[in-house]
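Engineer: I would like to see how this sequence folds:
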Amino acid sequence: MDNRLKDIFFQLLRIGLWGKGSLILADTLSAEDWSKLHSWSISHTVEGLIYDSFTHLKEDQLPPQSLRIKWTVRVDQIERHNSKMNEVLAAQYEGFKKVGLQPILQKGQGIAACYDIPMHRMSGDIDWYFENKGYAEARELLKEKKIPFQDTAGFSLFYDWKSITIEHHKRLFHIRNPFQYRYLSKLEKTYHKQQQDLLINSTTIKTLAPELQLLQVNVHIFKHLLSFGIGLRQLCDSARLYYTVSSQIDPTALKEIYRHTGILGWTHLLHIILVKYLGLSSQSLPFPYPDHWQADWMMDEIFYSGNFGYHDDRYKDGSFSPLSARPAGAHRIWSNMKRYFKYAPQEVFFYPFVQLYSKMLGIDED
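Structural biologist: Here you go, the predicted model:
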């Protein structure tokens, strides 16, 4: 790993993420250097953010013109995809409401609204949760409309609608400890009146209260770290969300939520990374993290694994198994479980059991 180039990558990411700053270089970047930076931006789905840093660079610091053109085309594609996603999102929300469902938008475009340029955030899919146990009703609605869907592990289903991937989730949070389910249900009721409205394409869409949004986004990050890894874009989501809602949340209550759900230790690691590597002001955090803790090892794992572990060259020659869609899947999950047990023991302990149950017995059948 070229640490010099890695440092430059994070400089560019911070500049694009916060819309300020300047790039400090000891030597001029070569075309080969820029090619590597471009590759990293793709593997971490932050090409739009790196692109946004270009307006803050000096002329002799910019990538070669041919790469700039290629990058501009890619960002244009991201903008078009986000426009299409917003159209689908608004239409689906209105459709669900018409039949009496109460959908809540999870992550995704709701978090994009926290960015300076929301259209440059690389979006994944549209995630819905339905209040009052509406998941089953929404599933029946898909069957009535003859929309093909697939039930998946993790108590979810997915389908394509107008070329956009849609996911429905039976559970609001990816907490694996089953002894937390009653507490999570209580949280949902407690914060119901603090749900927020998000305007997308003239449609007012419900999102979670800020405290629960943070819990959802950060637990989602941890879930993927326990399996095959996650890209920097999801960490950028967490940073921008903290920055946006820091004045709206109850710090003491949020810390208790993290503590009660068993992820406070891991949350400290995440906060360290958000401040040290992504440039989030420590004042935007709800509470301080331990001074003596180190999280460089976690950042190394995140950087190597890339978006959901698809770009981890360390395992490109690993073998596949029926239970894993990634090479060396069992080894990677076991390594991560050992790595994070110290920081979230209950979640790590229950992770394999819930994963196995959700794959074997927890999938809905007609």
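
Engineer: only C-alpha atoms for contact and neighbour calcs from this point on.
Structural biologist: OK.

Engineer: by contact count, what packs against the helix or strand hosting Asp160?
Structural biologist: Under the assignment given by DSSP states H and E, the secondary-structure element containing Asp160 is strand 156-161. With contacts taken as 3 or more C-alpha pairs under 8 Å, 6 or more residues apart in numbering; DSSP states H and E, strand 156-161 sits against strand 150-152, strand 164-169.

Engineer: now tabulate these in CSV and tack on distance to Leu198.
Structural biologist: Formatted as CSV, the entries for the helices and strands packed on strand 156-161 read as follows, by distance: least, C-alpha to C-alpha, whole Å:
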stretch, distance to Leu198
strand 150-152, 28
strand 164-169, 19
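
Engineer: circling back: for the strand holding Asp160, buried residues please.
Structural biologist: Within strand 156-161, the residues scored as buried using 16 or more other C-alpha atoms under 10 Å are 156-159.

Engineer: looking at the helices and strands packed on strand 156-161, which is nearest to Gly306?
Structural biologist: Using C-alpha to C-alpha as the criterion, the shortest distance between Gly306 and those is 20.8 Å, found for strand 164-169.

Engineer: buried ones in the next helix or strand after that closest one, by neighbour count?
Structural biologist: The helix or strand immediately downstream of strand 164-169 is helix 181-190, counting by DSSP H and E. By neighbour count with 16+ other C-alpha under 10 Å, helix 181-190 contains the buried residues 184, 188.

Engineer: please give the structure of this sequence too, so both can be compared:
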Amino acid sequence: MMVMEVIQRNFFRLLRGGAFGCTGEAIEPMSPWKWNTLYNISLVHGVATLVYDGIKLYGDDFFMQIPPGLKAKWEKTKDQTVKAYTEGLDGLARLFDAMNHEQMRPILMHGQSLAALYDEPSHRTNGDVDIFLPYAPQAKKAEAWAKANGQQACKTERGTLQYSYNGLEVEHYTQAIRLTNFFLNKKLQGIINREVRCCDSTYIYIGDSKIETLPPTLGLLLTMLRIAHYTIIEGIRLRQLVDLGMTLRKAGNSIDFVKLQKWIDQLHFRRMAQLEGAMLVEFFKFEEDEIPFMDAKGSKDTKKVNDDIFSFKAGHSDDWYFTQGKNIFVRTSDSGAMTWQLKHVARFFGYYPAESITALSSSFAHSLSHIEE
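Structural biologist: As a prediction, this is how the structure comes out:
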């Protein structure tokens, strides 16, 4: 365990440095195997380029002794991330220009809209282009357009539409996010629909192209709900937590925290929101007064989350199973996935019980549907 604790401490020091510019703690010495393990962890969490930025920031530290081969591999990962982002910008602009010309009102979610908050937007690892289409007539029109102008258009099991467009992987959503609890989801969809219709639109610009994004307060809520989903069901990914920190630091003045607190209560989300705030304090050294939705009297215990972040098949390098996927993501394989998920949901049940039960039931039913007779 002592081996992993050193890796964890250095990992967070470098991630804090790369993402938020923190350099107050010295790097501890590590062996080549430990550095390789840290690199793999950064891939799993989608923050490899941010950690590499931290490495450059700590360049003069005496114990910043990364094997040359691994450092070159890390730099290649960074170059791939930047290239994917840069090459995707032109395609993204053309996609939104075409959809706006047809008056579909596409709204960009996640990915590139959050990357705009970063000091170096190209250093955020992005996946597919996620587009929210809040109005049914425009969503139907967008589906027909995608099938006519995109490639390999198909409906997913979640009911979204996936297709390729000039090298971009695109996904259409008619619900920006969905909770598995019927009653909570009904409240959430009401919040989203009212907010999209009543609030001033916000935009990012790529050249002359104007791209609508979610209203800031709603965007923050959805980021927090995504973190909740990963924490409860799949295991937290630190890229989303960095997004949360960036939103608070860079867009906090645009957020209505009174409204956000009301939504948190309506969705019975307070304990999970408290945990997310505690993670920002513990892992990224935020001050509590930077997190208005955090309850000063609430629990600050993040041990379960910390264990979850690093709960791979640790102990020996042969016990780590990584497979390189597209867009530089790494996935772990585990034949006991269902057993793991049962135990995992049980660990975090208390933070969001109303959603945890239905999320597990939904996941279990989905798994059964894939069992061949």
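
Engineer: please work out which of the helices and strands packed on strand 156-161 of the first structure is packed deepest.
Structural biologist: The highest mean neighbour count among those belongs to strand 164-169 (a mean of 19), with neighbours defined as mean count of other C-alpha atoms under 10 Å.

Engineer: what's Tyr163 of the second structure aligned with over in the first structure?
Structural biologist: Counting by TM-score structural alignment, Tyr163 of the second structure lines up with Tyr159 in the first structure.

Engineer: what is the neighbour count of the residue lying closest to its match once chain neighbours are set aside?
Structural biologist: Beyond its immediate neighbours in the sequence, the residue positioned closest to Tyr159 of the first structure (C-alpha to C-alpha, 6 or more residues apart in numbering) is Phe149, lying 4.5 Å away. One way to gauge burial is a neighbour count; for Phe149 of the first structure, by other C-alpha atoms under 10 Å, it gives 16.

Engineer: kindly report the same for the one 4 residues further on.
Structural biologist: Ala153 of the first structure is flanked by 18 other residues according to other C-alpha under 10 Å.

Engineer: that one touches Leu361, doesn't it?
Structural biologist: No - counting by C-alpha atoms under 8 Å, Ala153 of the first structure does not reach Leu361; the two are 9.1 Å apart.

Engineer: give me the nearest residue to the residue most central in space within the second structure, chain neighbours excluded.
Structural biologist: When the second structure is reduced to its mean C-alpha position, the closest residue under C-alpha atoms, centre = their mean turns out to be Gln240, at 3.0 Å. Distance criterion C-alpha to C-alpha, 6+ apart; nearest residue to Gln240 of the second structure, sequence neighbours excluded, is Ile227 at 6.2 Å.

Engineer: show me what that neighbour lines up with in the first structure.
Structural biologist: By TM-score structural alignment, Ile227 of the second structure lines up with Ile221 in the first structure.

Engineer: its match is in what secondary structure piece?
Structural biologist: Element membership of Ile221 of the first structure [criterion: DSSP H and E] is helix 210-226.

Engineer: residues touching the residue nearest to Tyr159 of the first structure, list them.
Structural biologist: Neighbouring residues of Phe149 of the first structure by C-alpha atoms under 8 Å, 6 or more residues apart in numbering: 142, 157-160.

Engineer: which of these does the second structure keep?
Structural biologist: Checked against the second structure using both residues aligned by TM-score structural alignment, their matches' C-alpha atoms under 8 Å, those keep these contacts: 142, 157-160.

Engineer: save these as TSV, and put in distance to Asp300 of the first structure too.
Structural biologist: Shown next, in TSV, are these (distance: C-alpha to C-alpha, whole Å):
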residue	distance to Asp300 of the first structure
Leu142	42
Leu157	32
Phe158	32
Tyr159	34
Asp160	34
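
Engineer: between those, which sits nearest Ser185 of the first structure?
Structural biologist: Of all these, the one with the least separation from Ser185 of the first structure (C-alpha to C-alpha) is Leu157, at 20.8 Å.

Engineer: and the gap between the closest one and Ile78 of the first structure?
Structural biologist: Here Leu157 of the first structure is placed at a distance of 25 Å from Ile78 of the first structure (C-alpha to C-alpha, to the nearest Å).

Engineer: and what of Gly124 of the first structure?
Structural biologist: According to C-alpha to C-alpha, Gly124 of the first structure stands 11 Å off from Ile78 of the first structure.

Engineer: which one's more surrounded, the two?
Structural biologist: Neighbours were tallied for Gly124 of the first structure and for Ile78 using other C-alpha under 10 Å; the higher tally belongs to Ile78 (19 against 16).
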